[in-house]
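**Q** Here is a sequence with its predicted model. Questions after.
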Amino acid sequence: MKKQWRVLFLAAAAAVVMSTGCGNSASTQTTAATTAAETTAAETTAAEAKAEESEAAAEVTFGGNRTEEDIDWQYVDGKDAVAAVGSDDVQFLDVRDDDTYAQGHLKGSLQCGLKDFESADAQKAMYELAQTMDSSKPVYILCYSGNKCAKTAIAVMKDAGFDTNELFIIKDGAKGKDVAAALVTE
């Protein structure tokens, strides 16, 4: 027992000696204070960013028909979309319901069911998913036919800060022959 106390005492003494250094205690304290201030500033900045993000989400109105919004809808041919599967340059988003997605989707696609495209809950879920996506990369959006669900996704993603020129509806949706042939269940 005495040996343990002696080891503990020596370790504590060594820690004190090392922390004071060779007369640089003022420098060490200044560095520690600077590091603490920088950490606090970084934490404050992160908290402010989170608060701004929450305020932005609070300003977004979810629910209702978003397909008639004044957006210049962008389209990509099904054949070109299928050719881009597996590329790191494009993100795929499937907005069909969970069961349909499970029956077949483009490999690597994210999924958020917008079958009930006017639902506030569905639109909020889409907004939350969009927050996890890379807004600097194009997004190819797959829905049943390439219309209402995909347009709703684009309107919501616009609210989440995406450039609508980088959001593309896959023409003819999942019913298009090239896309239908490329759907996987894994």
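**A** Thanks, I have the structure now. Numbers count the residues shown, from 1 in each chain.
**Q** drop to CA atoms for contacts and neighbour counts, all remaining ones
**A** Will do.
**Q** Return the set of buried residues in the helix ranked longest in the chain.
**A** In the chain, assigned by DSSP state H, the helix with the most residues is helix 25-59. By 16 or more other CA atoms under 10 Å, the buried positions in helix 25-59 come out as residue 57.
**Q** helices or strands next to that helix in the packing?
**A** When contacts are defined as 3 or more CA pairs under 8 Å, 6 or more residues apart in numbering; DSSP states H and E, helix 25-59 packs onto helix 2-20.
**Q** so the helix it packs on versus helix 25-59, what angle?
**A** With axes from the mean of the first three to the mean of the last three CA atoms, to 10 degrees applied, the angle from helix 2-20 to helix 25-59 works out at 80 degrees.
**Q** Report all helices and strands that helix 2-20 contacts.
**A** helix 25-59.
**Q** mind listing what's buried in the helix or strand that comes right after the helix it packs on?
**A** Going down the chain from helix 25-59, the next helix or strand is strand 74-76, by DSSP states H and E. Going by neighbour count (16+ other CA under 10 Å), the buried part of strand 74-76 is 74, 75.
**Q** Second structure follows, compare the two:
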Amino acid sequence: MNNNKCFKYAKMTLSDNLSVIIDADEYNYVSHYYNSLKEFRTDLVDSSCLDSESFKIVYGALIKQEYVQLDEALIEAKRAIGHTLGYIDYSNNSCILSDLVDLKIYRSNLEDRVPFAALIKTSLQFSEEPLKEKSLFTRYSNLTCMKNILNRQFILSCAYEFSAKDITKSNWTEYINNRKVLYVFKNIK
């Protein structure tokens, strides 16, 4: 029997008093940044095509940061509506920007994550394939990408997308498949 389990998210200890939850795709960026001398550290370039992006409904898991209570992370997620999200694309030295238009949060018995459906404006593609989730976080333009990662209270782990020409901010919740939201959530590790 093979008991090998792969996980997309892990706690990374950066110093004696700093540990953060990161996405496996962010590991190289965070590791390289922290293992470089300060004078050689560079930030990622923000990249966006907001004019050509379309509305997408995405499902996934809202994962709280280690040092934050879930209630705090949920409040912060609601505050992020109408703001910019970032996704680390380290292979292209960029942080791809998207807009969080709206967010619906579901209940969960877990203490560190909850299911969600979100309406976002993005050029990113999302996949249900295991370990292919994309991690989005609130992207504050006055902070470096690294400071955003270190200070983020939550990650939106996005693993499914749905789009249609007639999706709007006022009707998007009519397109949500609640069973699918819970199915996608259950499969995020």
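**A** That came through, no problem. Not measured: the values here are computed from a predicted model.
**Q** TM between them?
**A** Overlay of the two chains. TM-score (TM-score structural alignment, normalised by the length of the first structure): 0.23; 86 aligned residues with a CA RMSD of 6.2 Å.
**Q** buried sites along the helix or strand harbouring residue 86 of the second structure?
**A** In the assignment (DSSP H and E), residue 86 of the second structure maps to strand 84-89. Under the neighbour-count criterion of 16+ other CA under 10 Å, strand 84-89 of the second structure has 84, 85, 86, 87, 88, 89 buried.
**Q** Against which helices or strands is the helix or strand following that strand packed?
**A** Where DSSP H and E defines the elements, the next helix or strand beyond strand 84-89 of the second structure is strand 94-105. In terms of contacts (3+ CA pairs under 8 Å, 6+ apart), strand 94-105 of the second structure is packed against strand 45-47, strand 84-89, strand 113-122.
**Q** hey, where'd the strands end up in the second structure?
**A** Listed in chain order, the strands of the second structure (DSSP state E) span 9-15, 18-23, 45-47, 54-64, 84-89, 94-105, 113-122, 134-138, 154-162.
**Q** who does the third one touch, helix- and strand-wise?
**A** In this structure, strand 45-47 of the second structure makes packing contacts with strand 94-105, judged by 3+ CA pairs under 8 Å, 6+ apart.
**Q** And the fifth one, by the same measure?
**A** For strand 84-89 of the second structure, the helices and strands in contact under the criterion 3+ CA pairs under 8 Å, 6+ apart are strand 94-105, strand 134-138.
**Q** which one of those lies closest to residue 74 of the second structure?
**A** Ranking these by proximity to residue 74 of the second structure (CA to CA) places strand 94-105 first, at 8.2 Å.
**Q** Dump the helices and strands packed on strand 84-89 of the second structure into JSON lines; add mean neighbour count as well.
**A** Shown next, in JSON lines, are these (neighbours: other CA atoms under 10 Å):
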{"stretch": "strand 94-105", "mean neighbour count": "20"}
{"stretch": "strand 134-138", "mean neighbour count": "25"}
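**Q** and residue 22 of the second structure, which of these is closest to it?
**A** Closest approach to residue 22 of the second structure among these (CA to CA): strand 134-138, 8.8 Å.
**Q** what's the angle between the closest one and strand 154-162?
**A** Using the same axes, to 10 degrees, strand 134-138 of the second structure lies at 130 degrees relative to strand 154-162.
**Q** For strand 134-138 of the second structure, enumerate the helices and strands it packs against.
**A** strand 84-89, helix 145-151, strand 154-162.
**Q** residue contacts, residue 59 of the second structure?
**A** The neighbourhood of residue 59 of the second structure, defined by CA atoms under 8 Å, 6 or more residues apart in numbering, consists of 115, 116, 117, 118, 158, 159, 160, 161, 181, 184, 185.
**Q** Residue 145 of the second structure versus that one, what's the distance?
**A** For residue 59 of the second structure, the distance to residue 145 of the second structure (CA to CA, to the nearest Å) stands at 24 Å.
**Q** same question, residue 32 of the second structure
**A** Residue 32 of the second structure is 13 Å from residue 145 of the second structure, where distance means CA to CA.
**Q** Compare those two and say which is more crowded by neighbours.
**A** Per other CA atoms under 10 Å, whichever of residue 32 of the second structure and residue 145 has more neighbours is residue 145, with 25 against 12.
**Q** related to what we said a few turns ago, would you list the buried entries among the contacts of residue 59 of the second structure?
**A** Buried residues within the contacts of residue 59 of the second structure, counting neighbours by 16+ other CA under 10 Å: 115, 116, 117, 118, 158, 159, 160, 161, 181, 184, 185.
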